[in-house]
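In: just coords:
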């Protein structure tokens, strides 16, 4: 069985909001994902993979403090492929973000901040 590891940032901004990526795809309802992505064999650690993904998605000058992983989820993608996702609490440093590449041929990726209140989080299609 093949295991594909992903890293995700539960990224808290200096004003205590959650930074999310809103994905817009034709013929689909908008949905939100946390920043992050797939690990590479050259990353060396989950934290290094997350730093690489955050720099690529949010800008190379980004300053992020990564804490320990707080959640690990697994789901079967195909009969012989398991996706393992590691979620880390992260804190965005001063200076904010400068998105590197948030658009592709099939999707538009928009950065949005969401208040950490449960009522605000319930409104998201995650």
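Out: Cool, got the structure. On a predicted model such as this, the values are computed, not experimentally measured, just so you know. Residues are numbered from 1 along each chain as shown.

In: C-alpha only now, for contacts and for neighbours.
Out: Noted.

In: just give me the residue right at the centre of the protein.
Out: If you average the C-alpha coordinates of the chain and look for the closest C-alpha using C-alpha atoms, centre = their mean, you land on residue 35, 1.7 Å from that point.

In: what segments of this protein are helices?
Out: Assigned helices in the chain, in chain order: 46-58, 118-121 (criterion: DSSP state H).

In: give me the residues contacting the last one.
Out: To tie it back to what came earlier, the one meant is helix 118-121. For helix 118-121, the external contacting residues (C-alpha atoms under 8 Å, 6 or more residues apart in numbering) are 114-115.

In: second structure follows, compare the two:
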């Protein structure tokens, strides 16, 4: 089973940072930053910090596990992560330079039920979890 980590990145302006994926022949969709836990990562949290640094040149301190999704192939650990600085132009992840991977665009999505429902967020199973977290006030950044 592949271990993956994902960041629910909340900003001081009460938005959620998502990556908009545009791929040839595939409808547009959004994902949270993150990726595969590598053997060099000591913990899941270390893996997520590495992924955030690679994908958006961001630095984070506080990580809090929100939910784990599991299927036959992957176990995805979703963390609540407040973030205040990032630079999508300074990203270094290997996927950005691979031919045929399509476009990766960083977008700030307002932290509202309507805005979350307006994007095709993958995996689909995380959307109800985000709605619950929003209702409970867990998506308010505590920087």
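Out: Structure received. Model, not experiment: these values are computed from the prediction.

In: which of the helices of the first structure sits most buried?
Out: Here the criterion is mean neighbour count by mean count of other C-alpha atoms under 10 Å, and of the helices of the first structure the winner is helix 46-58, at a mean of 21.

In: that helix aligns to what range in the second structure?
Out: Counterpart in the second structure of helix 46-58 of the first structure, with TM-score structural alignment as the criterion, is residues 44-56.

In: stretch 15-35 of the first structure now?
Out: Aligning stretch 15-35 of the first structure against the second structure (TM-score structural alignment) gives residues 13-33.

In: what's the end-to-end length of that stretch?
Out: Between the opening and closing residues of stretch 13-33 of the second structure lies a distance of 18 Å (C-alpha to C-alpha, to the nearest Å).

In: got it, and stretch 90-109 of the first structure?
Out: 20 Å.

In: one step back: quick one: the residue nearest to the centre of the first structure and residue 55 touch, right?
Out: No: in terms of C-alpha atoms under 8 Å, residue 35 of the first structure does not count as a neighbour of residue 55; the distance is 10.1 Å.

In: for the closest residue to residue 25 of the first structure other than its chain neighbours, what are its contacts?
Out: Counting by C-alpha to C-alpha, 6 or more residues apart in numbering, the nearest residue to residue 25 of the first structure once its immediate chain neighbours are dropped is residue 107, at 4.8 Å. Contact criterion C-alpha under 8 Å, 6+ apart gives 23-26 as the residues in contact with residue 107 of the first structure.
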